[in-house]
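# Next one to model:
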Amino acid sequence: MNARTAALRSGLARGWIEFKQTWTNAEDLISQLVFTVLLIGTVFFMRNATLPGTSLSLGAATVPGLLGAGIVFTGLTGAAGYLAIDREDGTLLRAKATPHGMLGYLVGKTTMLSLSQITSLVAVLIPCLFVFPGLAPDGVRDYLHLAWVLVIGLFATMPIGAALGSLAGSSRSTGLIVLPVMGLGAISGIFYPITALPEWVQGVAQVFPMYWLGLGMRSALLPDTALAAEIGQSWRPLPTLAVLVAWSVIGLVLAPILLRRMARREAGSSLAQRRQKAMQRVG
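Have a look, this model is predicted:
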């Protein structure tokens, strides 16, 4: 077994271990539970309202958008946050010091974040299937559709998140990533049809992956009657695929370049300086 293969295997094993640890850590478990309950509670209280122009429950129409937004938050803020934290505590420096250690590290984080996103999606979707029986009207076909949207959504967001995390000066600065992502959620038709927004806002939203992930999830889980609230009254599968693939390519091109540059700059002296600054802030 060569060093690269060993790094891949150790990365997968590390990702699985870190994923399991999130279910044994009380803080992680409580935060995940609270977040899931809040999402389900939000759509539950929207169940009696209807999507404009249809008889479909507004709560049911909101569920796919929330799932799509969850992929973006996990891919962007999750990847960036973990990278910044591990850079500060020396994890990245230790990875850099081992053969193909950065490869193993990235495989591990990708595995952990992907498993976490799948778990979160299932935790929200299963209760919503009982609350809104009209979701996924075509059964297995819709679930397969949802699966490919999930996979390409992770490819479209996690590399970008890693690239942003490599640029963050500290874990505190990753908060600057959260605010734009929340802004995208406000204009991407997550909680209300995007067609109710001004056309120029619709245009801005369609540049970024959150709108398209929401649309892809809606096309997988909602009946065609929901098309009345979509742009052009179409699910637009080819544009959805094209935009998400484009963001995947951008991320896969930029992330290795930025991560290599970040790794080259990692040294014991830079880690000591960051720790000294952190101690000064605490003092």
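
# CA only for contacts and neighbour counts going forward, please
Fine.

# I'd assumed Phe73 was in contact with Met158.
No - look at Met158 against Phe73 with CA atoms under 8 Å: they stay out of range, at 9.5 Å.

# need the longest helix for this structure.
Secondary structure of the chain read by DSSP state H shows that its longest helix is helix 101-131.

# and that one, what does it pack onto?
Packing contacts for helix 101-131, counted by 3 or more CA pairs under 8 Å, 6 or more residues apart in numbering; DSSP states H and E, involve helix 3-22, helix 26-44, helix 58-72, helix 91-96.

# Past that helix, which element shows up next along the chain?
helix 140-167 (DSSP states H and E).

# If you count neighbours, what's buried in that next one?
Residues 142-143, 145-146, 149-150, 152-167 are the ones in helix 140-167 that count as buried (16 or more other CA atoms under 10 Å).

# cool, stretch 51-70 as well?
Per 16+ other CA under 10 Å, stretch 51-70 contains these buried residues: 51, 56-70.

# quick one: which of the residues you listed is nearest Gly232?
Nearest to Gly232 among the buried residues of stretch 51-70: Leu51, at 16.1 Å, using CA to CA.

# For that closest one, give me its contacts.
Applying CA atoms under 8 Å, 6 or more residues apart in numbering, one finds that Leu51 lies in contact with Ser57, Leu58, Ala61, Ala226, Ala229.

# Name the surrounding residues that touch stretch 127-138.
Ile40, Phe44, Ala60, Val63, Asp142, Tyr143, Ala220, Leu221, Leu222, Pro223.

# give me that answer again for 7 Å
For stretch 127-138, the surrounding residues in contact (CA atoms under 7 Å, 6 or more residues apart in numbering) are Ala60, Asp142, Ala220, Leu221, Leu222, Pro223.

# let's see this one next to it:
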Amino acid sequence: MTAALTPAVTRPSPPSAAAIGLARVGLELRLFVRDPGQVVFSFAYPIVMLVIFASVMADEDRPAGVPFAQYFLAGIAATGIMLTSFQAVGTAIAEERDRGDLARLQTVGTPAVSYFLGKAGQVLVTTAVQLTALLTVAATVYDVPLPSEAGRWVTFAWVVLGGALAGTVLGIAVASVGSTRSVGNGIAAFAIVLQFFSGVFFVFSELPSWMQEVAAVFPLKWMVQGMRSVFLPDAAAVAEPAGTWEHGTTALVLAAWVIIGVVVCARTFRWRRTT
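You can find the predicted model right below:
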């Protein structure tokens, strides 16, 4: 008698790296909201800085005669993006590696690109919420006029996107240089210095030329300049070192840093501690 044939078992295909990355975006957001300290820092810091500086410097006028709150909004918006991406991501990944979380993800076969996509998605969502809160306070409390032209909002969108992606990949890259403490302290110190060099708190053209040259190497200076082109009148462009907003250069610098960050991540990212 011929034995009955056993039907073949069809195994489901494994999820794609993109599908895993999308799932990780949701997971990263849940982990984010479960950390009250991170939530408060991300959303409150830009608003607190705006309130402090706008109150202390209320009588100061800036280029084109705009109030200080309007001028400062560009810098603090860019700083918020940097802190939510570069600083938060770099510190978080160093912590996850030290705790062994990344080693467990590697064990279950999580692709590195999916992990990166999860971080980037979380940064973009939290940045959007952060900037919405900041702009709402600026407009309602300090009467900062928000752009009415669609072109300015398009500029705002690509500066936010480019800055957030650049900050995310650079945060992933620097997370591999040491322990949680060394990475966290190093990033925090670097971020503070870069804010002063990049014209966050002062008119950029009034800074010493050597500071301007150093700042021009890094993305924050270009993010701040891009934001000034959104929130300041066109007449304020004459106060820029080049006398224009330099949108093309801003886009190229941010894109270059995204590419550099991706290359560095691909070469240096590690799931486990080496010591």
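
# circling back: right, and out of the contacts of stretch 127-138 of the first structure, which lies closest to Leu92 of the first structure?
Closest to Leu92 of the first structure out of the contacts of stretch 127-138 of the first structure is Ala220 (38.4 Å), distances taken as CA to CA.

# For the closest one, give me its contacts.
Contact analysis of Ala220 of the first structure by CA under 7 Å, 6+ apart lists Ala136, Asp142, His145, Leu146.

# The second one and Gly101 of the first structure, how far apart?
Translated: Asp142 of the first structure. 39 Å (CA to CA, to the nearest Å).

# Equivalent analysis for the third one, please.
Separation of His145 of the first structure from Gly101 of the first structure (CA to CA): 35 Å.

# And for the first one?
Using CA to CA, one gets 42 Å for the distance from Ala136 of the first structure to Gly101 of the first structure.

# And Ser148 of the second structure, what's its match in the first structure?
Using TM-score structural alignment as the criterion, Ser148 of the second structure maps onto Asp138 of the first structure.

# What degree of burial does its match show, as a neighbour count?
For Asp138 of the first structure, the count of nearby residues is 13 (other CA atoms under 10 Å).

# Same question for Arg281 of the first structure.
Around Arg281 of the first structure there are 8 other residues, counting by other CA under 10 Å.

# To which residue of the second structure is it aligned?
Aligned partner of Arg281 of the first structure by TM-score structural alignment: none.

# what range in the first structure matches the strand or helix carrying Ala251 of the second structure?
In the assignment (DSSP H and E), Ala251 of the second structure maps to helix 247-268. Residue correspondence for helix 247-268 of the second structure in the first structure, counting by TM-score structural alignment: residues 237-258.

# Buried residues, the matching stretch. List them.
240-241, 243-245, 247-249, 251-252, 254-255, 258.

# after superposition, how close is that stretch to the second structure?
Compared with the second structure after fitting, stretch 237-258 of the first structure has a mean deviation of 1.1 Å; criterion: mean CA distance after the TM-score superposition for the first structure.

# right, and Leu92 of the first structure touches Leu83 too?
No - between Leu92 of the first structure and Leu83 there is no contact under CA atoms under 7 Å: 8.1 Å.

# Looking at the two now, which is surrounded by more residues?
More crowded of Leu92 of the first structure and Leu83, by other CA under 10 Å: Leu83, with 28 against 22.

# Alignment lookup: the more buried one to the second structure.
Under the alignment (TM-score structural alignment), Leu83 of the first structure pairs with Ile93 of the second structure.

# Its match contacts Ala175, doesn't it?
Yes - between Ile93 of the second structure and Ala175 there is a contact under CA under 7 Å: 6.0 Å.

# For burial, what's the neighbour tally of Met57 of the second structure?
Neighbour number of Met57 of the second structure under other CA under 10 Å is 13.

# Identify the residues contacting it.
By CA under 7 Å, 6+ apart, Met57 of the second structure lies in contact with Phe68.

# Let me know the distance separating it from Pro14 of the second structure.
Taking CA to CA, one finds Met57 of the second structure at 57 Å from Pro14 of the second structure.

# swap in Ala94 of the second structure?
According to CA to CA, Ala94 of the second structure and Pro14 of the second structure sit 29 Å apart.

# okay, these two: which has more neighbours?
Neighbours were counted for Ala94 of the second structure and for Pro14 using other CA under 10 Å; Ala94 has more, 26 against 8.

# which ones are touching that one?
Counting by CA under 7 Å, 6+ apart, Ala94 of the second structure makes contact with Ala175, Ser179, Thr180, Val183.

# on that earlier part again, in JSON lines, list the contacts of stretch 127-138 of the first structure along with distance to Leu213 of the first structure.
Compiled in JSON lines, these are given as follows (distance: CA to CA, whole Å):
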{"residue": "Ala60", "distance to Leu213 of the first structure": "16"}
{"residue": "Asp142", "distance to Leu213 of the first structure": "15"}
{"residue": "Ala220", "distance to Leu213 of the first structure": "11"}
{"residue": "Leu221", "distance to Leu213 of the first structure": "12"}
{"residue": "Leu222", "distance to Leu213 of the first structure": "14"}
{"residue": "Pro223", "distance to Leu213 of the first structure": "17"}
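
# so which two of those are the farthest from each other?
Ala60 and Asp142, at 14.9 Å, using CA to CA across the contacts of stretch 127-138 of the first structure.

# For Pro99 of the first structure, which three-state class applies?
Of the three states, Pro99 of the first structure takes coil according to DSSP: H, G, I helix; E, B strand; the rest coil.

# I appreciate the help and will end here.
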